[in-house]
Structures are given as structure tokens and as C-alpha cells.
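Participant: could you work out the structure for the sequence below:
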Amino acid sequence: MSLLDRFLPVALLLGSNVFMTFAWYGHLRYKSAPLLTVILASWGIAFFEYTLQVPANRLGSAVYSAPQLKGMQEVITLLVFAGFSAWYLGQPLKWNHWAGFALIVAAAWLIFLD
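Facilitator: Below is the predicted model:
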């Protein structure tokens, strides 16, 4: 397996998670926007998330198992969300959030053990 085979799925998952995080949480800055508007906007953003996520899992399945891909995706999601929460939402994570996320990272690490 080449480095590209190993890291392209990770890069695609990273990109898809940026779109996913905006689709799921970006509307929280616009609480006065009508709910239907933010639902439709989120679906539009989610389209781009899927255009990266599906190839990430398809290509990644040649290198990683499905549980490994899911564990990797969860860790990437947490990292993207941590930055997004602080930067975009102005809600930096507290110690207990980091501690909870660390437990999830530990669980994902276990998935990669033989």
C-alpha cells in the first residue's frame, strides 16, 4: 500500500467532516433564520459532504476495515468540531468536553489494535 492509499481516505474524510460540521451546526449562528431555510441549506451543504465521504470510505476500504474507517471518522469529526466550535460558534471546549473526547479517541485507538 502506498502513502496515497493510506492518506487519501483520511484527507477526504477531513474535507467531508468540514462540510458535515457546517451542515449540522453552522445554522446555530443564524437562529432567526426560518427552520425550513436552514434545513434546505444544510441539505445542500450535506451534498458536498457526501461527495467526499462516499469516495473516502470506498477507497479507504481497500486499506482499512469498516470499523477502522468509522473510528477514524469519529476522531476527525471531534477535531473538526473542536475547531469549529471555538472559531465559528465562539464556544471553546471546556476541560470536560476534552476529557470526553479523549475517551472517544481512546476507543477509536482500540479499534486499530490487532
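Participant: only C-alpha atoms from now on, for both contacts and neighbour counts.
Facilitator: Noted.
Participant: helices along the protein, start to end?
Facilitator: In the chain, the helices defined using DSSP state H lie at 3-25, 35-60, 66-87, 95-111.
Participant: kindly reformat those helices as JSON lines containing mean neighbour count.
Facilitator: What follows is those, written out as JSON lines (neighbours: other Cα atoms under 10 Å):
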{"stretch": "helix 3-25", "mean neighbour count": "19"}
{"stretch": "helix 35-60", "mean neighbour count": "16"}
{"stretch": "helix 66-87", "mean neighbour count": "18"}
{"stretch": "helix 95-111", "mean neighbour count": "13"}
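Participant: contacts only, for the closest residue to L8 other than its chain neighbours.
Facilitator: Closest residue to L8 apart from its sequence neighbours, by Cα to Cα, 6 or more residues apart in numbering: A56 at 7.3 Å. By Cα atoms under 8 Å, 6 or more residues apart in numbering, the contact set of A56 is L8, P9, V10, L12, L13.
Participant: possible to save those as TSV with distance to A46?
Facilitator: Formatted as TSV, the contacts of A56 follow (distance: Cα to Cα, whole Å):
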residue	distance to A46
L8	20
P9	18
V10	18
L12	14
L13	13
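Participant: another one to check against the first:
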Amino acid sequence: MPPLVLKIAPWALLVASNIFMTFAWYGHLKNKSLALPVAILSSWLIALPEYMLAVPANRIGSGMYSTAQLKVGQEVITLLVFILFSYFYLGEAIKWSTIAGFGLIVAGVAVVFYFR
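Facilitator: Got it, this is the predicted structure:
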């Protein structure tokens, strides 16, 4: 694969995997009348494609990035996907304290990437 693809592919795959995982973990909250066993089973079925994206993302990414960089990058992706999901899918307001807290996490990510 060309070097640019190797740099971008892990992040694109992690974005896709996080979208699946966010729906697996939190999607059932929109319909709380759904029986818990059904919510669990459907979450597991949604999580399968997440793993099918996350594992190759980390395998490909490990040739270009450290494990710590992949992990903290994944956390930033998770936060961004979660903010969009909770606002657009669950209809929840985004509070300043949520943005501030997530900003502190992003600052930690910057430290990991800057001092590698």
C-alpha cells in the first residue's frame, strides 16, 4: 500500500468502527421499551462489524504508529463520534462541561503524539 494510504487507513477504519460501537453501546437508549435481552443481542450483532474494522485498523496502523498513538487517537475518534451521536441521534444537548472535559482528553492525546 502507498504510504499515504497506510497513514490514513487506520483512522478511517477506526472512525467506521466507532460508529458501529457507539450504536452498539448506546443505540438502544433511544428505544428503552425494547426488552433487555433483545437490546443485548442486537448490540452484539452491531459490535461484530466494529471488530471487523477495528482489528485491521490497528494491524495496519501498527506499522506506522505506536500502540499508544493508536489508542489515544481512537479515544479522540470515540469522543467525536459520541458527541455527534448523542446530539443527532439521541437529541441530547451538548454541555460546555462535556466539551471542556473532552478537550482535556484531546490535550492528553496531543502530548502522546508530540512526545513520541
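Participant: circling back: quick one: the residue nearest to L8 of structure 1 and E49 of structure 1, what's the gap?
Facilitator: Distance of A56 of structure 1 to E49 of structure 1, given as Cα to Cα, to the nearest Å: 11 Å.
Participant: overlap between the contacts of A56 of structure 1 and structure 2?
Facilitator: Using both residues aligned by TM-score structural alignment, their matches' Cα atoms under 8 Å, structure 2 keeps these contacts from those: L8, P9, V10, L12, L13.
Participant: tell me which of those residues is nearest to L78 of structure 1?
Facilitator: Nearest to L78 of structure 1 among the kept ones among the contacts of A56 of structure 1: L13, at 12.1 Å, using Cα to Cα.
Participant: any idea what the closest one aligns with in structure 2?
Facilitator: The alignment partner of L13 of structure 1 in structure 2, by TM-score structural alignment, is L14.
Participant: show me what contacts its match?
Facilitator: L53, A54, A57, Q74, I77.
Participant: with adjacent residues omitted, what lies nearest to the last one?
Facilitator: Excluding the flanking residues, the one nearest I77 of structure 2 by Cα to Cα, 6+ apart is V15, at 6.1 Å.
Participant: I figured G15 of structure 1 hits L52, correct?
Facilitator: Yes: shown here, G15 of structure 1 and L52 form a contact pair, counting by Cα atoms under 8 Å, at 6.8 Å.
Participant: roughly how far apart are A23 of structure 1 and G44 of structure 1?
Facilitator: Distance of A23 of structure 1 to G44 of structure 1, given as Cα to Cα: 8 Å.
Participant: now do the contacts for L14 of structure 1.
Facilitator: Taking Cα under 8 Å, 6+ apart, one finds I76, T77, V80 in contact with L14 of structure 1.
Participant: P34 of structure 1: how many residues sit nearby?
Facilitator: Each residue near P34 of structure 1 was counted by other Cα atoms under 10 Å, and the total is 9.
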